[in-house]
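> Take a look and give me a structure for this.
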Amino acid sequence: MKNLLSIEHISNEQIATILNRASELEAGAPSQLDQSYNVANLFFEPSTRTKTSFEMAERKIGVTVIPFETGFSSTLKGESLYDTVKTLESIGLDAVVIRHKMDAYYEELLEGINLSVINAGDGAGQHPSQSLLDLYTIQKEFGRFKGLNITIAGDVSHSRVAKSDAYALRSLGANVNFVCPKEWQGEFEAHQSWDDLIETSDVIMLLRVQHERHEGNANFSKENYHAQYGLTSEREKQMKDGAIIMHPAPVNRGVEIDSTLVECERSRIFDQVSNGVFIRMAILETILKGRM
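This next block holds a predicted model:
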């Protein structure tokens, strides 16, 4: 596997291999890379978890991280993404990790680029590494996907996480439902209330309300959203025994979820962050070994 661009591009068998390798790495297994590699992280959108997680993963498996700051790059002078990546390839990089505001930005890189590309999020398109760490979190909890009931709540139409997770989870045999305002459901069919879902869900996965996309919308308020679609303390009490709470973060406390629930016993929100390091170690190994 030379690139990781979309969760839709990898098979269930490849997913299983990455999840299993992440488990080995978490247990202390040494890196399988037997030569040096150079990688740069190109983040054209703000990021805390994904960017830092990839940097940590790169260092843990012995990869040389070549600094790249988008705010000081020639993209500010009008250089295309293709030319930027081609330049880094010519300098000697083996792979780049890219987050970009453009949907499917990687399509312009597929012809003529020989280094590996790992998609760290494209617009409202895909977020494959987040999807893999979510799968890893669920697998660690339940040991399976088939037959699990997963409810994803929030700004589905704008969420690359929702799209990636829904595809992967359904492919692996989970039942996936959505809860959100009708105008936020995008390509998916969604419920407009928690009725019949809160008590039967094994996983409640909350999505960040993207306030920047709803500015000026007189029909939207944080308070109303929290009351109708958020995970309140009252709703948490209705969740089944053993059910867990997830969120890709950043979290709007008091909007998607009561602040008191962010670190409650059911919550796996910060576990997802920890799991992301091991998943990204496994992704990097898989991609870089695929170049050999």
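> Only C-alpha atoms from now on, for both contacts and neighbour counts.
OK.
> if I look at Ser90, how far off is Ile98?
As defined by Cα to Cα, to the nearest Å, Ser90 lies at a distance of 17 Å from Ile98.
> The two: which is more packed in?
Under the neighbour definition other Cα atoms under 10 Å, Ser90 and Ile98 were set side by side, and Ile98 has more, 22 against 13.
> For burial, what's the neighbour tally of the closest residue to the more buried one other than its chain neighbours?
Spatial nearest neighbour of Ile98, excluding adjacent residues (Cα to Cα, 6 or more residues apart in numbering): Leu42 at 4.7 Å. When counting by other Cα under 10 Å, one arrives at 22 neighbours for Leu42.
> could you say what helices and strands the helix or strand containing Leu42 packs with?
In this structure, Leu42 is located in strand 38-43 according to DSSP states H and E. Using 3 or more Cα pairs under 8 Å, 6 or more residues apart in numbering; DSSP states H and E, the elements in contact with strand 38-43 are helix 49-60, strand 64-65, strand 95-100.
> Pick the most deeply packed of these.
Mean neighbour counts were compared across these using mean count of other Cα atoms under 10 Å; the top stretch is strand 95-100, at a mean of 22.
> after that strand comes which helix or strand?
Scanning forward in sequence from strand 95-100, with DSSP H and E defining helices and strands, the next element found is strand 116-122.
> One more sequence to fold, the one below, so I can look at both together:
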Amino acid sequence: MAEQGPDWQEAFLQAHALPPAYLDSALKWFAPVANLLVEHQNGARRPLLVAVNGSQGSGKSTLCAYLVSRFRHEHGLVALSLSLDDFYLTRAERQELAASVHPLFATRGVPGTHDMALLLKTLEAMLAGETPVIPRFDKATDDRAPAEAWEYPEAPVDIILLEGWCLGARSVDTAELAVPVNALESLEDTDGAWRDRVNQALATDFPVLYDLVDEWLMLKAPSFDCVYRWRLEQEEKLAQRRAGSGVMSAEEVGRFIQHYQRVTNHCLQQLPRRVNHLFTLDSDRKIESYLAAPGVRG
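Have a look, this model is predicted:
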């Protein structure tokens, strides 16, 4: 049973510290897409899996939280938002990769630093109508949260939203990896071993995930140049909540996002023609346009 009324919208704004203008934008741009996804779910024989791509700081998590609330209160559907971030390898596992493969794998984020087996197991169980435990990742400690902090869905879900900055990215020809895209690759991946391993992960680990996705949605940044400012704003918000614990400085953010630049650029260039729902953002993360397209799976 749908829970009607405006109260949930006000609660949503308060929970996410958002201005009222967010709802105006959401009603204009996101509510119609939510209706389309509900129609798709109504005709499905299993829960609907929606993949949400967007560069760091683009608003993926907020969008997914809004959709989860809207599905529940306006349509009476159980929805759950999952983040690719929650399926990072543990810190110890990444340190082992750093020692055995390349030092840059100590830093979470790129393909190759996720527990794809755990993600697939979790998604497949949910798509089968089960309620598996959902892992969580603690960015303050840069490690997977202890098992007692994991969560269970309240009931078998109708719609799963999976958000991640690299969702939809595909591997490229190895010749494209030869030229470094930034100082990190030039100085810390001189032989290209790290970016080659990232490319391998995209080739071997991600296609099976993409095959499960029913609908693709993208929040498209104008360019990678916006990512530094957006990611820095995220850290400032984290600092307010955590009193500075586990928060990166501006210099650390600058180095951190270089890990993401190559694959982010690939997504900005390649994904717009592949997704079902494309939202184009301006430099302030405001939506400039929406394009609905049939999409190409993954």
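> Drop the TM-score for these two in here.
The TM-score (TM-score structural alignment, normalised by the length of the first structure) is 0.26; 135 aligned residues with a Cα RMSD of 6.7 Å.
> picking up where we left off before, what I need now is the helices and strands packed on strand 38-43 of the first structure written out in CSV, including distance to Glu141 of the first structure for each item.
Converted to CSV, these look like this (distance: least, Cα to Cα, whole Å):
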stretch, distance to Glu141 of the first structure
helix 49-60, 21
strand 64-65, 32
strand 95-100, 28
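> I'd like to know which of these lies nearest to Leu169 of the first structure.
Between Leu169 of the first structure and those, the shortest separation by Cα to Cα is 20.7 Å, and it involves helix 49-60.
> Outside of the closest one itself, which residues are in contact with it?
Outside helix 49-60 of the first structure, the residues within contact range by Cα atoms under 8 Å, 6 or more residues apart in numbering are 39, 41, 43, 64-65, 120, 273, 276-278, 280-281, 284.
> excluding its backbone neighbours, what's nearest Thr137 of the first structure?
Spatial nearest neighbour of Thr137 of the first structure, excluding adjacent residues (Cα to Cα, 6+ apart): Gln272 at 6.2 Å.
> mind listing what the one you found touches?
Contact criterion Cα under 8 Å, 6+ apart gives Leu133, Asp134, Thr137, Met246, Pro248 as the residues in contact with Gln272 of the first structure.
> and Ala92 of the second structure, how far is that from Ala98 of the second structure?
In this view, Ala92 of the second structure and Ala98 of the second structure are 10 Å apart by Cα to Cα.
> which of those two has more neighbours?
The residue with the greater number of neighbours, taking Ala92 of the second structure and Ala98 and applying other Cα under 10 Å, is Ala98; the counts read 16 against 12.
> State the distance from the more buried one to Arg91 of the second structure.
10 Å.
> Over to Asn265 of the second structure?
When distances are taken as Cα to Cα, Asn265 of the second structure and Arg91 of the second structure turn out to be 27 Å apart.
> filter the contacts of helix 49-60 of the first structure to the buried ones?
Among the contacts of helix 49-60 of the first structure, those classed as buried by 16 or more other Cα atoms under 10 Å are Val39, Asn41, Phe43, Val65, Ala120, Val273, Gly276, Val277, Phe278, Arg280, Met281, Leu284.
> The third one touches Val96, doesn't it?
No - in this structure Phe43 of the first structure lies outside contact range of Val96 using Cα atoms under 8 Å: 10.1 Å.
> show me what contacts the spatially closest residue to Arg170 of the first structure that is not a sequence neighbour?
Here the nearest residue to Arg170 of the first structure in space, its sequence neighbours aside, is Val176; by Cα to Cα, 6+ apart that works out to 6.7 Å. Val176 of the first structure makes contacts with Asn149, Ile150, Thr151, Ile152, Ala166, Leu169, Arg170, as judged by Cα under 8 Å, 6+ apart.
> sec struct for the third one, please.
Meaning Thr151 of the first structure. Using DSSP: H, G, I helix; E, B strand; the rest coil, the three-state assignment for Thr151 of the first structure comes out as strand.
> Likewise for Asp271 of the first structure?
Here Asp271 of the first structure is recorded as helix under three-state DSSP.
> Excluding sequence neighbours, find me the nearest residue to it.
Residue nearest to Asp271 of the first structure in three dimensions, not counting chain neighbours: Thr137, with 7.4 Å by Cα to Cα, 6+ apart.
> Would you mind measuring from the one you found to Tyr229 of the first structure?
Using Cα to Cα, one obtains 23 Å as the distance from Thr137 of the first structure to Tyr229 of the first structure.
> Of those two, which one has the most company?
Under the neighbour definition other Cα under 10 Å, Thr137 of the first structure and Tyr229 were set side by side, and Thr137 has more, 23 against 20.
> Quick one: residues contacting Ile98 of the first structure.
Asn41, Leu42, Phe43, Phe44, Val117, Ile118, Asn119, Ala120, Gly121.
> No further queries at this time; thank you.
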